[in-house]
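Asks: based on what follows, work out the 3D shape:
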Amino acid sequence: MTTTAQLTVVGAINLDLSAHVSRAPRPGETVADGSLARQPGGKGANQAVAAARLGAAVRLIGAVGDDDDGAAMITSLEDAGVEISGVQRAPEPTGTALIVVDAAGENSIVVCPGANGHIDVAEITVDPHTAVLAQLEVPAAVVEYVVARTDGFFALNASPAAALSAALRDRVDLFIVNETEYAALPDLRDARLTAVTLGAQGAVLFRNGEEIARASAPARAVVNTVGAGDSFAAALTLGLICGDDPLVALRRACAVGAAAVADHRSQPALGVLSDYPADA
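Replies: Now for the predicted structure:
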C-alpha cells in the first residue's frame, strides 16, 4: 500500500484454547492425542491484527474482561500495532473460544462470548468518516450503533450468520461470507457487493447479484484454517478502500488467506498487502 489506510474494526476479542488432534472426536468419543495451545483470537481481534500487519493504521472497538486474560489480549493487540483506546473492560470474563483442529487443518469452534456480549455503546467513540470492518460475534446493536454514526466504507463479515436488519442491509458496502453463510442469508443475493469465500477454491465477488470477479487461492500446505477467513476479510477490505480494482483486491485477499492457512496461529504473521500477488 502506497499510503497508510485508516480502518476501524468492531468485533470480538477472545482467548483461543486450541486442541490440535489427529482427527476430531465423533459424538460421545474421547480423542486423547491432543496438543493444547493458548493464543489470542476472536474475529475482531484477528481482523484488526491482520489489517495492522498488512500495513493499515487500525483501531479496534470491543471488550475484554477485567481479568488476566483480558490484560493479555490487550498486550497482544498493542504488540501487533493495533490502537486499543476503543477496547472496554467489561464485568464479565474475557471471551473464550474452544477450538479443535485436526491433522488436515479443519476446525470446529465453540465460542463463549463473555465480555464480547457486554460492550457499552454509550462508551463507544468513532471517527464519523472512518472505514469500518465489523462482524457478528458481538451484539448487532453494537454494529448498528457504529453504522449509524459513520459514513465511510463499511464492510461486514456476516459471521456467524444471523438475520440482517434493514439498517445493515441498506448501509453495508461490502458483505463477506463463506458458502454456508451465503446460503443462509438470502438478503445478500442483491446486496451491492458480496464476497463469498470458497475455501481452497478461492473466492467470488458479486455486485447486485452478478458475478464481477473470481480468484483462485494459491496452493498451500494447510496447518490451521482458523485465521484464514479473518485475514481474507482484512485484506479485501483494505484493498477496496485503497482503490484497488475489485479483481486485484480479491486476488490479493485470496493470497493472504492462503498464507494464513500455512500458519498455526489464529493471528498469522503477514507481510504488507502490496507484496501479495495481484495476478492470477
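Asks: only C-alpha atoms for contact and neighbour calcs from this point on.
Replies: Will do.
Asks: any idea how far the spatially most central residue of the chain is from R53?
Replies: Nearest to the mean C-alpha position of the chain, by Cα atoms, centre = their mean, lies D230 at 3.1 Å. Using Cα to Cα, to the nearest Å, one obtains 13 Å as the distance from D230 to R53.
Asks: kindly report the same for R169.
Replies: With Cα to Cα as the criterion, R169 and R53 are 30 Å apart.
Asks: mind checking which of these two has more residues around it?
Replies: More crowded of R169 and R53, by other Cα atoms under 10 Å: R53, with 23 against 17.
Asks: the strands in the chain, which residues?
Replies: With strands called from DSSP state E, the chain shows them at 6-10, 14-20, 35-41, 57-65, 83-90, 95-101, 107-112, 131-135, 154-157, 174-178, 194-197, 203-207, 210-215.
Asks: now the second one, please; I'll put the structures next to each other:
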Amino acid sequence: MPMIAVVGSINLDLVVPVPHHPLPGETVLGGELAEHPGGKGANQAVAAARLGAQVAMVGRVGADADGVRLRAALEREGVNVRWVLAEQGARTGRALIAVDRETGENTIVVSPGANTALAPEHCAASGTVLRDASVTLLQQEVPAATVETAARLAGGTVLLNPAPAREDQAARADLRDLLDMVDVLVPNRTELAALTGRQLPDLHAVAEAALSLRGPSAVVVTLGEDGALLCEEGAVLLVPAFDVLPVDTTAAGDAFCGALACALAESRPLHEAVRHANAAAALATTLPGAQPSLPTRDEVEKLLGHSF
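Replies: From the prediction side, this is the model:
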C-alpha cells in the first residue's frame, strides 16, 4: 500500500505572465498562455512522488480530454490513479493563474468543475488506501464533507493544508471541528489569519495564533521567503528559507506539503522534515508552472547538502 494517500483536487492550470497584477477594473496585456497539470491535491501528490514516495491519489476529473490528459500525467509521475475517476457531465477543474514577471508572485482563480463531485462515499470506496497509508494529505479545493470523511478514515498521520482559505464564519467553525482529526496543520499566513480571525502583523502574532489552535499536535506556518514557523507542544522554531531567485511561486506551497508528507512518512523528526520541505518549496519557485517546477529528490538533496 502507498506511503502517502492524497485526497484532493486535480486541475488544468492556465498560466499567463503579467507586468503587474491588475487592479479592479484594469486590463493588462500578458504574455504567452501556458497550460500545465495542476490542482493542489495533484501537485502535492506529484511533489511527494518525485521525492521517492509511493503515492495514491483520490480525486475526480471531468469526462473530457483534459481529464484524460491530467490522469495520464499523474500516472507518468508514478502516482497510483486507481481512485482518480471521470465524472460524467462535469468539466475538469481549471485554475486561471497570473504570474508577475518581476517578482514571480501569483494570483489564482479556481473553477472547481469535477472536483466538487468528489464525495464522502468516494473516500469510503477507496478501500484500505486511507487506512493503510502512513500519511494522508488533505487540502480544501474539494467539498468540506469529503475532507472530513478522509480525515476520519485515515489510519496514519493526517496532514491538512487549509487552502484555499475559507473566510465565512460557518466554514471557519467547520474547519475548527475538523482540526480534532488533524495531526499536522500547514497553513500560510493568510490561511492562519482566516482560520483564527486574527490580524498577523509580525512573527510574534503568527506564533500566538498558531499556538492558540486546538486539535493538531503541530502547526507549521509557511512564510515564503521568511521560511516556516514550527509550533509544537508550546515551543516555536523558525526554520529559515533557502536563498533562491524566484521565477514563479505557483505550487511552492504544494511542494512544501508534498515534501513534508514524504519526510514524515519516512519517520523523520518534524523539524528536519520542515527543513526538507523548505528546500523543495524554494526549488519550486525557480521554474515556471506548477507540476513542471516540482523538484526531484536529487535536486532537494543537492540544495540541502546531504541525503534527504
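Asks: circling back to that earlier point, now the strands of the first structure in CSV, with distance to G257 of the first structure?
Replies: Formatted as CSV, the strands of the first structure follow (distance: least, Cα to Cα, whole Å):
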stretch, distance to G257 of the first structure
strand 6-10, 18
strand 14-20, 19
strand 35-41, 16
strand 57-65, 19
strand 83-90, 23
strand 95-101, 17
strand 107-112, 15
strand 131-135, 17
strand 154-157, 14
strand 174-178, 13
strand 194-197, 10
strand 203-207, 10
strand 210-215, 12
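Asks: for the second structure, what spans make up the helices?
Replies: 40-50, 65-76, 120-124, 129-132, 144-153, 169-178, 189-196, 203-212, 252-265, 270-284, 297-304 (DSSP state H).
Asks: L12 of the second structure: which of those helices is closest?
Replies: helix 65-76 (7.1 Å; Cα to Cα).
Asks: packing partners for the closest one?
Replies: strand 11-18, strand 55-62, strand 80-87 (3 or more Cα pairs under 8 Å, 6 or more residues apart in numbering; DSSP states H and E).
Asks: off-centre distance for the first one?
Replies: The gap between the average C-alpha position of strand 11-18 of the second structure and the chain average comes to 17 Å, counting by Cα atoms, centre = their mean, to the nearest Å.
Asks: ok so, going back, after alignment, which residue of the second structure pairs with the residue nearest to the centre of the first structure?
Replies: Under the alignment defined by TM-score structural alignment, D230 of the first structure corresponds to D254 in the second structure.
Asks: right, and that match touches V46 too?
Replies: No - contact criterion Cα atoms under 8 Å: D254 of the second structure and V46 do not qualify, at 9.2 Å.
Asks: L159 of the second structure -> the first structure?
Replies: Residue correspondence, TM-score structural alignment: L159 of the second structure in this structure matches A155 in the first structure.
Asks: the aligned partner of D102 of the first structure in the second structure: what's it in contact with?
Replies: Using TM-score structural alignment, the partner of D102 of the first structure in the second structure is D100. Residues near D100 of the second structure by Cα atoms under 8 Å, 6 or more residues apart in numbering: P17, V18, P19, H20, H21, N106, D248.
Asks: stretch 41-49 of the second structure aligns to what range in the first structure?
Replies: Aligning stretch 41-49 of the second structure against the first structure (TM-score structural alignment) gives residues 44-52.
Asks: after superposition, how close is the matching stretch to the second structure?
Replies: Once superposed with the second structure, the aligned residues differ from stretch 44-52 of the first structure by a mean of 0.4 Å; criterion: mean Cα distance after the TM-score superposition for the first structure.
Asks: now what about that stretch, what contacts it?
Replies: With Cα under 8 Å, 6+ apart as the test, stretch 44-52 of the first structure has contacts from 9-14, 57-60, 62, 77, 80-82, 134-135, 227, 230-231, 233-235, 238, 266-268, 270.
Asks: now with 7 Å?
Replies: Contacts with stretch 44-52 of the first structure, where a contact means Cα atoms under 7 Å, 6 or more residues apart in numbering, come from 9-13, 58, 60, 77, 80-82, 135, 227, 230-231, 234-235, 266-267.
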